[in-house]
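>>> Provided below are the primary sequence and the corresponding predicted coordinates.
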Amino acid sequence: MGLFNKLFGESDNKDTSSSRINWNALTSLQQLDDIIQESAEMPVIIFKHSTRCGISRMALSGFEKEYAIDTESAKPYFLDLLQHRDISNEIATIFHVQHQSPQILIIKDGVVVYHASHGDIDAGKVGEMV
């Protein structure tokens, strides 16, 4: 059962403190306005994650292992979809990107310039795009 729980998890929450990525928690709709403004200065990355989904957990784990973008090159945000589905819905509306889970978006100058989901989430590709 231990391996099963590691793959598919039994926790509802992501502990971002153990990640190599200095995630910024995306927890309010107001932050989307801030993200649009921030994206004029540097690319913003949003990782949308379902904390109860094994596929999402595997995509996140692989992304975090391969992530090599320095903090001056992009600002990464983490969205817990189970706690903040309203924010995910607003992201779909504002940025004209269909909701997926897991999903990664890169925003520059207030526009999504790249997005991928599931097995297409690739930290190397994200690094190229920022």
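Great, that's in hand. Everything numeric in this text was worked out from a predicted model, so none of it was measured. Numbers count the residues shown, from 1 in each chain.
>>> only C-alpha atoms for contact and neighbour calcs from this point on.
OK.
>>> which other helices and strands contact the longest helix along the chain?
The longest helix of the chain (DSSP state H) is helix 54-66. Judged by 3 or more C-alpha pairs under 8 Å, 6 or more residues apart in numbering; DSSP states H and E, helix 54-66 is in contact with helix 2-8, strand 44-49, helix 123-129.
>>> Next up, a structure to set beside the first:
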Amino acid sequence: MANVNELKTIEQLNEALDHTAQKPLLVFKHSTRCPISAGAYQQFQSYLNEQPSEDVDYSLIYVVENRDVSLAAADTLHVKHESPQVILIKDGAPVWDTSHSRITASALREALS
């Protein structure tokens, strides 16, 4: 399983975004209060438990517990805030994102291959 770093501060978010100049980053924005997010999180975990791309870093933002980080990600990346949501970032810019029931293990495999 790939390592997933939780982003709890805006500083951690900014460091992770800076690192995308070296390696792409997939951010999963998760709400612990939403059943749709729970299903998307299971799909994310399923992808990570199979054969996740080693060419990508993985991060998690809990949108309720770390709302400031979640909103900063949306603002910095100019991506409408949604939850659940995944955003693939390269060179500090989003190159792919999707949300809700479109977050599936197969969609992640396709986007990250």
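Okay, I see it. Being a predicted model, the structure only gives us computed values, none of them experimental.
>>> taking the helices and strands packed on helix 54-66 of structure 1 together, which one is wrapped up most tightly?
For those, the largest average neighbour count (mean count of other C-alpha atoms under 10 Å) is found in strand 44-49, namely a mean of 25.
>>> which residue numbers in structure 2 go with it?
Using TM-score structural alignment, strand 44-49 of structure 1 lines up with residues 25-30 of structure 2.
>>> Mean deviation, the matching stretch versus structure 1?
When structure 1 is superposed, stretch 25-30 of structure 2 averages 0.4 Å from its matched positions, counting by mean C-alpha distance after the TM-score superposition for structure 1.
>>> Go ahead and name everything in contact with that stretch.
16-17, 37-38, 41, 56-63, 70, 82-90 (C-alpha atoms under 8 Å, 6 or more residues apart in numbering).
>>> These in helices, which ones?
Among the contacts of stretch 25-30 of structure 2, DSSP H puts 16-17, 37-38, 41, 70 in helices.
>>> Rebuild these as JSON lines, extending it with neighbour count and distance to Val95 of structure 2.
Shown next, in JSON lines, are these (neighbours: other C-alpha atoms under 10 Å; distance: C-alpha to C-alpha, whole Å):
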{"residue": "Ala16", "neighbour count": "22", "distance to Val95 of structure 2": "15"}
{"residue": "Leu17", "neighbour count": "22", "distance to Val95 of structure 2": "13"}
{"residue": "Ser37", "neighbour count": "21", "distance to Val95 of structure 2": "22"}
{"residue": "Ala38", "neighbour count": "16", "distance to Val95 of structure 2": "24"}
{"residue": "Tyr41", "neighbour count": "24", "distance to Val95 of structure 2": "21"}
{"residue": "Ser70", "neighbour count": "25", "distance to Val95 of structure 2": "18"}
